[in-house]
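> Got a predicted model here, sequence first, then my questions.
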Amino acid sequence: MTHTPAFPTVSMIGLGYIGLPTAAMFAARRVRVIGVDINQNAVDTINRGEIHIVEPELDMIVHSAVSEGYLRATTRPEPADAFLIAVPTPFKGEHEPDVSYVQAAAESIAPVLRAGNLVVLESTSPVGTTEQLVQWLAAARPDLRFPGASGAVDAVDVHVAYCPERVLPGHVVRELVENDRIIGGLTPACSERAVALYRTFVQGELLVTNARTAEMCKLTENSFRDVNIAFANELSLICDRIGIDVWELIRLANHHPRVNILQPGAGVGGHCIAVDPWFIVDRTPEQARLIRTAREVNDGKPQWVAGRIRAAVRECATGARRARVAVLGLAFKPNIDDLRESPALHIAESLHQAGDIECLFVEPNVTALPASLAGGRLVSLDEALAQADVVAVLVAHREFADLADRLRPGQAAVDAVGVLRPQA
C-alpha cells in the first residue's frame, strides 16, 4: 500500500547547508521537492544530481532524488503545498540582526501561495521574526487570511510556523532524521500542520510550543554553547599568562564528576554560535550581560592567536626573505568546508593582508581560496610543512592528526586546538 504524504509537494527556499539536506530528506521519502535558490550555479549543480557543499552521504541522496524525479531546483518559486524558508540571517553594523533575506523569501513566495498552504521559517531568527514574516505575506496577499494578521486565529487560509534546525555539520543527514525538533506554530492549528510535515522524515520527538518560544529556544541553545566555549577560551588566555598547560588543566579538572569543560580553540565560528547570541543581546541589551561578555571573549580569541603566531615569527631568523607560516585549516570546525564566520579564516586574513608574512594555506576540504585570500597559495600539507618557518594549527582536521610526528626538529609551531599534545 502506497503512503500518501501529508504534503505531496514541498518547496525549499534556500539550498545551502541546511536547505539542501532538508530538501533531500523530503525527496528521499518520495515527496516532490522544488528547491529554490538565487545561486544559479547551485541550481545547475543540483539539477545534475550533484551537490555544491561538503556533507557526508548527501551526494548519494541528492543524486538518487534527482534521478528519480523527486527533487529539482530553480531560481523562482512555484506553487507547492508547503514552503520552508532556510535563508541566511546574518547581522549588520553593530551586531544588528539582518532579516532582509527572510523578507525577500517571503515576498518571492507570496505570489504563488494558495489556500491550504503551510509556510515554515527554519532560519535562525530574532524573537518575533515569524510574526513579521506573516506581516510581509499578508501585505503581499491581502486576499488570503494569515494567523494573527487580521485578528484571525484558526480561521486562516495559510498556516505559519517556526521550526529551527539543530544539526551538526558533517552529521546533518543523520541528525535531521534522529534529532528532536521544536515546532512553534502561530496557532495550535499551525503547529499541528507543521508536525504533520516534519513527521514525514523526522524520527525524533516533535516538541510543540509557540513561535516566540521556539525562536528563543534556538538562540538559547547556541548561547549556552557559546558561554561554555568562552569559559574554555578564557582559561587558555589565563593559562598562557601564568605558564600552565591549558589542555592538561582541563583534562584533570574534567575528572571531577560534575565538571565538563570544553576544549579551547581559535575562536568560535559558523553561522550559528558566532551570530545567534547577538540576536538576544540586540533585543535585551541590559539583561544579556553574560551572553555579551561570552561573545566578546570568543570574538577576541582570533586576534590573540594571530598575536601568538606573529610572536613565533619574530623569534625565527629568516634572513632577508619574509617568514613563511603554514596556516593549517580555514573552516570554522574540523572536517567540513564551511568558512562562514570562521575564526581560522579571520586569522588567515589578518596575516595575509598585512603583507609581511608569506602564508601557505592548507585546507583539505576546499579546492580554491576565498576572495579575501586572493593572491595566496593553497598548498598540500606536505608542501607547507617542508617550507614553513612557523606552523600554525587553527583547525583540528583529521588530516592533521599525526602532525606532531611530521614537524621538522626545532620547527616552531602555534597550536590553537591541541593537535600537537600527546593524546591521553
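Good, I have the coordinates.

> going forward, measure contacts between C-alpha atoms and count neighbours the same way
Will do.

> name the helices or strands packed onto the longest helix belonging to the chain?
In the chain, taking DSSP state H as the definition, the longest helix is helix 211-242. Helix 211-242 is packed against strand 159-162, strand 181-185, helix 246-253, helix 276-283, helix 289-314, with contacts defined by 3 or more C-alpha pairs under 8 Å, 6 or more residues apart in numbering; DSSP states H and E.

> okay, the ones you listed in JSON lines with distance to A152 and mean neighbour count next?
Putting the helices and strands packed on helix 211-242 into JSON lines (distance: least, C-alpha to C-alpha, whole Å; neighbours: other C-alpha atoms under 10 Å) gives the following:
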{"stretch": "strand 159-162", "distance to A152": "11", "mean neighbour count": "31"}
{"stretch": "strand 181-185", "distance to A152": "14", "mean neighbour count": "26"}
{"stretch": "helix 246-253", "distance to A152": "54", "mean neighbour count": "15"}
{"stretch": "helix 276-283", "distance to A152": "27", "mean neighbour count": "22"}
{"stretch": "helix 289-314", "distance to A152": "36", "mean neighbour count": "18"}
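
> between those, which one is nearest to G93?
helix 276-283 (11.5 Å; C-alpha to C-alpha).

> would you list every one of the strands in the stretch 51-200 of the chain?
71-74, 82-85, 91-92, 96-97, 118-121, 159-162, 181-185 (DSSP state E, counting those that start in this stretch).

> So which elements touch the second one?
What it means is strand 82-85. strand 9-13, strand 118-121.

> So which residues make contact with it?
Contacting residues not belonging to strand 82-85 are listed as 7, 9-14, 19, 102, 105, 117-123 [C-alpha atoms under 8 Å, 6 or more residues apart in numbering].

> show me where the stretch 1-150 of the chain has helices.
With helices called from DSSP state H, counting those that start in this stretch, the stretch 1-150 of the chain shows them at 19-28, 40-47, 58-67, 100-109, 129-140.

> so which of those helices gets nearest H397?
Going by C-alpha to C-alpha, the one of the helices of the stretch 1-150 of the chain nearest H397 is helix 58-67, 19.9 Å.

> What residues of the closest one count as buried?
Neighbour-count burial for helix 58-67, counted by 16 or more other C-alpha atoms under 10 Å, picks out L58, D59, I61, V62, H63, S64, A65, V66.

> want to try TSV for the helices of the stretch 1-150 of the chain, with distance to A413 as columns?
Converted to TSV, the helices of the stretch 1-150 of the chain look like this (distance: least, C-alpha to C-alpha, whole Å):
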stretch	distance to A413
helix 19-28	38
helix 40-47	38
helix 58-67	36
helix 100-109	41
helix 129-140	46
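
> one more structure, for comparison:
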Amino acid sequence: MNKISILGLGYVGLPSAAVFAASGMKVVGIDINAKSVEIINSGRAHIVEPGLDELLHKVVGNGSLRATTIAEPSDVFVIAVPTPFKEGNAPDLAFVKSAAEMIAPLIEKGNLVILESTSPVGATEQLAAWIQEERPDLAVPELDGEEGDIYLAYCPERILPGKVIQEVVENDRVIGGITAQSSEQAVLFYNKAIKGACHITNARTAELCKLSENSFRDVNIAFANELSMISAKLGVDVYKLISLTNRHPRVNILQPGTGVGGHCIAVDPWFIVDSAPEEARIIRTAREVNDSKPGWVVEQVTKLAKSTDQPVIACMGLAYKPDVDDLRESPAVEAVKLLVDKAIGKVVVCEPFVDALPDSIKELGVELMSTDQAFDKADIIVFLTAHDQFRHIPTHQWQNKIVFDACGLTK
C-alpha cells in the first residue's frame, strides 16, 4: 500500500487525499477538472474548508500529494466521485462507472479498490461487475463469494463540512468488503491514517448504513420544518416552542430552516426510496416535507411584500449550511429562484463565501452584493442561511427593514 490514488477531488476526496498524504503515504489525486488540479498542485484548495489550505501546502510541498487528470497504476484506488440522482430521483452512478473504466486497465493482482461515494445498495457489486467487464483476465470477487485477484470494499465517508480534516481522522468507519479478505485489507489501509475504529460488515450493510444515517437526519429535520409551518399557521413562535419542548428529558427537536441541502442528506434518502418504494413511506414523506420548505418560505415573503410596491428583496445566504461555500442542493438557491419567479420585486443576493453566483441564479438577472450593499438597498431582508457574520450586522442597518428569518439567525 505504498501508492494511493484518490478519484474525485471534491469535498470528500481532496481532504481525504491530504490526510492520507500527511500520514506518510504517496497519494495521487485524480480529477477531470484541470483547473482544480492546477490549484491543488499549487498547494491550495479549490473549496473552502478550515485547515485544508495549510495541510495541502505541506503535503504538496513535500511531494506526498500531487494531482492529475490521468489515472496511474497504484496499490490502492479510492473512488470518491459524486453520485447525484437522475429524473425521478433515481440514483445516477455514471461517475462511478467512469471511474471504474478509468482505473480498470491499470488494476493489478493484489490491488485494493474502495468505493467511498454514497451509493445505493448493490453499488459495490455493480462496481465489481464493471471492473470484471473491462478486465476479464482478472478474477474479481463476488459478494460473500470466493476471494479473487483483487480486493474490493465499500467504506462511506462520515464527515461534516467545516470539520472535515478532524473527522476524516477521528470518526469511526464502517467497512463493507465484498469478501472477508477485502474487508481485512481495507481495515489495514484505513488504520494507516485514521484513529477511529473500523467496524467490519458486508458491502450491502455498509451501503445501507450510510443511507440510513442521512435518512435519520432528514426525517428529524423534516419534523422540525413541519413543526415550523404548523406553528406559523397557529401563531406560535416555533423557536420558543422547541426550546420549551426540549426541556423534556427524552425530547430533542432539531432547529428548522429553509430546507435541507448538501449532497448527502438532500439526496441519499431517495436512494432508499428507489430501492424499496413501497416500504420507505416515512423516508419519502420527510423528503417531500423538506423539499417543500423553500416554497413555503417564499409564500411567507410574498405576504410580507404586499405592503410594499416592487420592493428590493435581499436574500442573505445561498450555501446549504452556515459558514461554507457549498451550494449543492441548497434550499436557499431554490428559494431565490422561486422568489424571482414570483416577480414581486427585485431580488438581490448576499453570499459572502462565493465570488460569483451560479449560472442558474445569474441567468435570472440576480445581482451578488456585499452585506452592506444588500442592507442598504433592500426593503425586505430574508435570512436563508445562518452565516455567523450575519449575526454581527449593526442594529442601525435593520431600521425600517422588513425581516423574514427562515433559518433562526435572529433567535
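It's in. Everything quoted here is computed from the prediction, not taken from an experiment.

> now, which of the buried residues of helix 58-67 of structure 1 sits nearest N222 of structure 1?
L58 (24.6 Å).

> ok, now how distant is the counterpart of the closest one in structure 2 from K321 of structure 2?
Here L58 of structure 1 is matched to L52 in structure 2, going by TM-score structural alignment. For L52 of structure 2, the distance to K321 of structure 2 (C-alpha to C-alpha, to the nearest Å) stands at 18 Å.

> Of all the strands of the stretch 51-200 of structure 1, which one is nearest V305 of structure 1?
Nearest of the strands of the stretch 51-200 of structure 1 (C-alpha to C-alpha): strand 91-92, 24.2 Å.

> residues in structure 2 aligned with that closest one?
Under TM-score structural alignment, the match for strand 91-92 of structure 1 is residues 85-86.

> Kindly reformat the helices and strands packed on helix 211-242 of structure 1 as CSV containing distance to R398 of structure 1.
Output for these, formatted as CSV (distance: least, C-alpha to C-alpha, whole Å):
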stretch, distance to R398 of structure 1
strand 159-162, 36
strand 181-185, 30
helix 246-253, 19
helix 276-283, 28
helix 289-314, 21
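
> and of the ones you listed, who's closest to R406 of structure 1?
helix 289-314 (18.7 Å).

> average offset between that closest one and structure 2?
Once fitted to structure 2, helix 289-314 of structure 1 is off its aligned match by 0.8 Å on average (mean C-alpha distance after the TM-score superposition for structure 1).

> Show me what that helix packs onto, helices and strands only.
Using 3+ C-alpha pairs under 8 Å, 6+ apart: helix 289-314 of structure 1 touches helix 211-242, helix 276-283, helix 343-354, strand 390-393, strand 412-415.

> Next, work out how far apart the corresponding residue of structure 2 for G19 of structure 1 and V78 of structure 2 are.
Mapped onto structure 2 by TM-score structural alignment, G19 of structure 1 lines up with G13. Distance of G13 of structure 2 to V78 of structure 2, given as C-alpha to C-alpha: 8 Å.

> Ok, D53 of structure 2 next?
22 Å.

> How about K321 of structure 2?
27 Å.

> Same question for K109 of structure 2.
Taken as C-alpha to C-alpha, the span from K109 of structure 2 to V78 of structure 2 is 16 Å.

> Neighbour count: the two, which is higher?
The neighbour count for K109 of structure 2 versus V78, taken as other C-alpha atoms under 10 Å, is higher for V78 (24 against 13).

> Distance check, the more buried one against A193 of structure 2.
Counting by C-alpha to C-alpha, the gap from V78 of structure 2 to A193 of structure 2 is 14 Å.

> helix/strand/coil for the residue most central in space within structure 2?
With distances taken as C-alpha atoms, centre = their mean, the residue of structure 2 nearest its centroid is H263 (3.3 Å). Of the three states, H263 of structure 2 takes coil according to DSSP: H, G, I helix; E, B strand; the rest coil.

> That one pairs with which position in structure 1?
H263 of structure 2 maps onto H271 in structure 1, by TM-score structural alignment.

> How about K303 of structure 2?
Using TM-score structural alignment, K303 of structure 2 sits opposite A311 in structure 1.

> go on, K97 of structure 2?
Under TM-score structural alignment, K97 of structure 2 pairs with Q103 in structure 1.

> Hmm, that match is touching W136, no?
Yes: using C-alpha atoms under 8 Å, Q103 of structure 1 is in contact with W136, at 6.9 Å.

> quick one: T69 of structure 2 and G122 of structure 2, what's the gap?
Here T69 of structure 2 is placed at a distance of 28 Å from G122 of structure 2 (C-alpha to C-alpha).

> Comparing these two, which residue is more hemmed in?
T69 (18 against 15).

> which position in structure 1 aligns with the more buried one?
Under the alignment (TM-score structural alignment), T69 of structure 2 maps onto T75.

> What count of nearby residues applies to the closest residue to G19 of structure 1 other than its chain neighbours?
Closest residue in space to G19 of structure 1, ignoring its immediate chain neighbours: A86 at 5.5 Å, by C-alpha to C-alpha, 6 or more residues apart in numbering. By the criterion of other C-alpha under 10 Å, A86 of structure 1 has 26 neighbours.
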